[in-house]
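*Asks:* The following block contains a protein sequence and its predicted model.
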Amino acid sequence: MNSHSKTVAKNAAVVGGATLASRILGFLRDLIIAFALGAGPMADAFFVAFRLPNLLRRLFGEGSLTMAFVPVFTRTREDSGEAEAHTFARSALVWLVLILGVITACAGLLAKPLVLVVAPGFADDPQLVAVTAELVRICFPYIIFISGVALCMGILNSSGHFLAPALAPCILNTVLIASALAGVAMGWSVPHCLAWGVVLAGLGQWLLQQPYLARLGFSWRGPWSFSNPGVKKTGKLMLPTVFGAAVYQINIILGTVLASFLAVGSISYLYYADRLVQFPLGVFGVAVSTAALPSLSLLAAKGQMDDFRQTLSASLRLTLFISLPAAAGLIGLSEPIVSLLFGRGAFSAEAVSMTAWALVGYGVGLPAFAMVRPLVSACYALQDTRTPVRAAVVSLLVYVISGVTLMQVMDHVGLALATTISSWVNAGLLLRGLNRHLGRWADFWRQVALFVALSLVMGAAAWLTIGLGRWAVALVPLWGVGYGVATWLLKVPEARMVVDVLRRRLGR
């Protein structure tokens, strides 16, 4: 394992630790929202309204901007120096604000049509459409702030700083918790309080990044240009990456569209289940890809392809080492987990059961969800934007076909399974595409087979405890330790690497 792989693991630990704090706050946020709104029409209205700027966040933020920005920023700094890289970053922000400002204004004017596009099933309830449109107008400016945060993340990550961007979601969760509690305590409209909270949280996340940028010697005051060559290069890279990200977001929108034709609450069941899957995905999967992108970009810029292959392979092994047992645990303990976190207040026993089944559908795809991020990062580091686009288009077609088919017999669970199927297809196509650049680089299949076997044993053992109800969740640390000890005794390198990183972090 080379030094770059160890750097990725160390930085992934930083991102993962900060993301863990964010996810814990996120669960508390979802618990409070579930208590206040349940899984009824007002909850659906807020989730649809919040989803619109969130979709664009993924489209213009980490979905395409960060992926295209980091390799260009890294190469600009290597070739032309720090000052030119900073000029490029300032120029990128100007373009970002202009483009997203126009989009935000259009969204305000076309809020109702947007709602009907995203959730056509709402058309039979004009009042629900009107409320959702109001929420869209309130929270849509969030996209400007959060995309600016994504740009800050690219600058900081390229400079080896990962903590502040990873902590940014904590601001969002804290503000939304306060907004929901204020709405309940004061008797105000909770969805409207949450929408205003989204905008305030976006501003707070932006402000959090600024002191850390200043410590690196970066300032938004300084030279910039509409015709900066770095911006032009990023724009060219973003054209296909925006399309690829758009395909992925269309996948999400189609899921909402299809779910809106199912029973009331289906959108919320899928939302809460997705939030649970996002916990390990964010803490480990996204953390690895976030940490890997700057290292891969630097190696590609220097032409060190052997180290590139080793670093990418190590990133994938680490991702699967963690995501496979996490998937097994979520599937085996789906109902106790949902019941413990959400089963109170307006969240009924039926909602618990429906959400748990959706969690099972998503859980099977968790390793694929986690693999896609570092694989896409590797493609962008190589400035190959075509492979992710082609893979995304094919996976979208797979999602539509499988989703429409499976929802006929499995309702919302069919949509969750369709997401899983399309994600595995996406991961397979990305692996195949990278083989064209790197040759046979994936040297981890025997180890992955071991991870799968141990995860299945752990998941089956956890499933046998569901008779304990919510108390079964208390045994999760036991299963995690058991998996860790087994891999340590079998001398799995990832187990030793994780222990070494934890030792260094705790030693500090």
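*Replies:* Great, that's in hand.
*Asks:* contacts and neighbour counts: CA atoms only from here.
*Replies:* Will do.
*Asks:* The residue nearest to Trp188 when sequence neighbours are not counted: neighbour count?
*Replies:* Closest residue in space to Trp188, ignoring its immediate chain neighbours: Ala182 at 7.7 Å, by CA to CA, 6 or more residues apart in numbering. When neighbours are counted by other CA atoms under 10 Å, Ala182 registers 16.
*Asks:* how far away is Ala182 from Pro374?
*Replies:* To Pro374, Ala182 is 39 Å away according to CA to CA, to the nearest Å.
*Asks:* Equivalent analysis for Gly26, please.
*Replies:* Shown here: Gly26 relative to Pro374, a distance of 23 Å by CA to CA.
*Asks:* what's the answer for Gly183, then?
*Replies:* From Gly183 to Pro374 the distance is 40 Å (CA to CA).
*Asks:* who has more neighbours, the two?
*Replies:* Pro374 (26 against 17).
*Asks:* The residue nearest to the more buried one when sequence neighbours are not counted: neighbour count?
*Replies:* Using CA to CA, 6+ apart and skipping the chain neighbours, the partner closest in space to Pro374 is Ser289 (4.3 Å). Ser289 is flanked by 27 other residues according to other CA under 10 Å.
*Asks:* here comes the other one, which I'd like you to weigh against the first:
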Amino acid sequence: MSNAELPSSPSPEKPAKPRSLLRSSLLTGSMTMISRVLGLVRDIVLASVLGAGGAMDAFAIAQKIPNFFRRLFAEGAFSQAFIPVLSEYREKGTHAAVKELVDKVAGCLGSILLLVTVIGVVGAVGFAYIFGYGYADEPEKFSLLTDLVRITFPYLMLISLTGFAGAILNSYDRFAIPAVTPVFLNIFMIAAALLVADFFPNPAYALAWSIVAAGIFSLLFQLPFLRQIHLLPSPKLDWSHPGVKRILVLMAPALFGVSVSQLNLLLDSIIATILGDGAVSWLFYSDRLVELPLGVFGVAIATVIMPGLSRLSAAQSGEKFSQMLDWAIRFVVLIALPATLALIILAEPILYTLFYHGKMESSDILMSSYSLKAYALGLFAFMLIKVLVPGYFARQDMKSPVRIGIIAMFANMLMKPMVVIPLVILWGMGHVGLAFTTAMAAYVNAWLLYRGLRRAGVYTPAAQWPQIWLRYGAANLMMVAVLAVFLLLWNGWHEWSVLERVLRLAIICAIGFATYLLMLFAVGVRLRDFKAQQ
């Protein structure tokens, strides 16, 4: 974008002083933690009310469809194109220019979302067939899936506009409000399952309507905070606005890149529906547990660094740009490695503690534990991708992640038949193959993203990385040893009461966490090592 497009006087909304990346990340992470913990409560309730298979399979697929398009249009391609342009307007233009951009983008985005929503509601049968191909021969389940798709599809428009509002707030360092907003979805779903599910012919209908209600509330909740920074949108349809055109240009490759990852998820969903009752549910429950650390820390770090990287890129501060990326990668290593190891070692205890009640059976827990371990193998890569991709998008380089995403997609597709088919034939656990290949493809993606940043010269690792690996490695080894001992001593998780499972798991997690922190301190890691400025 040329400077001629931007009025020259500075925006009055620029922050007066830099903020600590650690403080901002912890703030965002703490808000997200509340949401994720409530999400776990929600999933516990879902497991009790719906179990695994049948209605739960249909509901899990129906929920994926609006989320698929949301990630495609809003949280994915749109936000990756919108935030760098908004940051550039903010850095080089006036507040009036920023407000005009927000108004025009709101009008254009809203019109696209409305059209897609109408198509989704009218064509619910077609979407149900695409995403739930394996259910086409089961009339009752397919009919339920179609109804749920029709009910939940408007959530796409609502949550996408919520994401648009959140992107503006994040760009102005108002991280807490967008981070806490997902709490409402969990609250609404829990309330629906516990209070109104009995009034519907199937509890899944109550949950579907609660999703729409949560979308409405989430959007309305953010509007007063946009008014506080004088950026409450007044939607105007103007496709010729320079900022809108710039976003569209950036969105094109980004949309294709996000489509690649979403196509992988779509392929997994289709294959899972073919694998029979329970496969979709087992993947759902195990994926939710991997999403906890990914959402709390990976997404939080990415959310915090994206506006900062965009501003540093616009200001041509290359050294600080590299330092911010290095900080983010170091934080990922600190969190992802112990989380990965803990999820693999404690897969069954965690699943038994959270989900073994109501309609859930011991066999469902066992099958979910296998896919949880497979997904957990990729947690480190999933989190790395979250923080490496902003290194490209902040510089308005949308093509490189697309090219890398395509390579990762083909790697995933090549691995699936080699892994899934043998697992189906030998042990009937094809869903584990889906999770494993997704994890391995994430490593391909993360490595290529990392190599690209190094080759472009925009990221240079700090000199302390050999010491960092040794220190974190020692702390993780000690934690693993402690967890393994407890797991050998306590092995009757399916026999104990809910209270006993909760207490024992809490003890194991607390001691494992304390061991990790003490070892980090013993090898010289300090909190000040993670202090950085935005």
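*Replies:* Looks like it arrived, so ask away. Bear in mind that the values here come from a model prediction, so they are computed numbers and not experimental data.
*Asks:* what's the TM-score here?
*Replies:* Laid over one another, the chains give 0.94 as their TM-score (TM-score structural alignment, normalised by the length of structure 1), with 497 aligned residues with a CA RMSD of 1.9 Å.
*Asks:* sorry, back to before: and the strand or helix carrying the residue nearest to Pro374 of structure 1, what does it pack onto?
*Replies:* Using DSSP states H and E, Ser289 of structure 1 sits in helix 287-302. Identification of packing neighbours for helix 287-302 of structure 1 by 3 or more CA pairs under 8 Å, 6 or more residues apart in numbering; DSSP states H and E yields helix 3-37, helix 65-80, helix 142-158, helix 305-332, helix 366-381.
*Asks:* The aligned residue in structure 2 for Gly81 of structure 1 and Ile345 of structure 2, how far apart?
*Replies:* By TM-score structural alignment, Gly81 of structure 1 lines up with Thr94 in structure 2. Distance, Thr94 of structure 2 to Ile345 of structure 2, by CA to CA: 53 Å.
*Asks:* Could you do Ala442 of structure 2 as well?
*Replies:* If you measure Ala442 of structure 2 against Ile345 of structure 2 using CA to CA, the figure is 21 Å.
*Asks:* which of those two has more neighbours?
*Replies:* Neighbours were counted for Ala442 of structure 2 and for Ile345 using other CA under 10 Å; Ala442 has more, 27 against 15.
*Asks:* Pull up the gap between the residue lying closest to that one once chain neighbours are set aside and Ala446 of structure 2, please.
*Replies:* Using CA to CA, 6+ apart and skipping the chain neighbours, the partner closest in space to Ala442 of structure 2 is Ala381 (5.5 Å). Distance from Ala381 of structure 2 to Ala446 of structure 2, counting by CA to CA: 6 Å.
*Asks:* So those two - more neighbours on which side?
*Replies:* Legend: neighbour count by other CA under 10 Å for Ala381 of structure 2 and Ala446, higher for Ala446 (25 against 21).
*Asks:* coming back round to it: what does the residue nearest to Pro374 of structure 1 align to in structure 2?
*Replies:* Checking TM-score structural alignment: Ser289 of structure 1 goes with Ala302.
*Asks:* State the distance from its match to Ser363 of structure 2.
*Replies:* From Ala302 of structure 2 across to Ser363 of structure 2, the span is 37 Å (CA to CA).
*Asks:* equivalent range in structure 1 for the helix or strand harbouring Leu265 of structure 2?
*Replies:* Element membership of Leu265 of structure 2 [criterion: DSSP H and E] is helix 242-274. The alignment of helix 242-274 of structure 2 onto structure 1 (TM-score structural alignment) covers residues 229-261.
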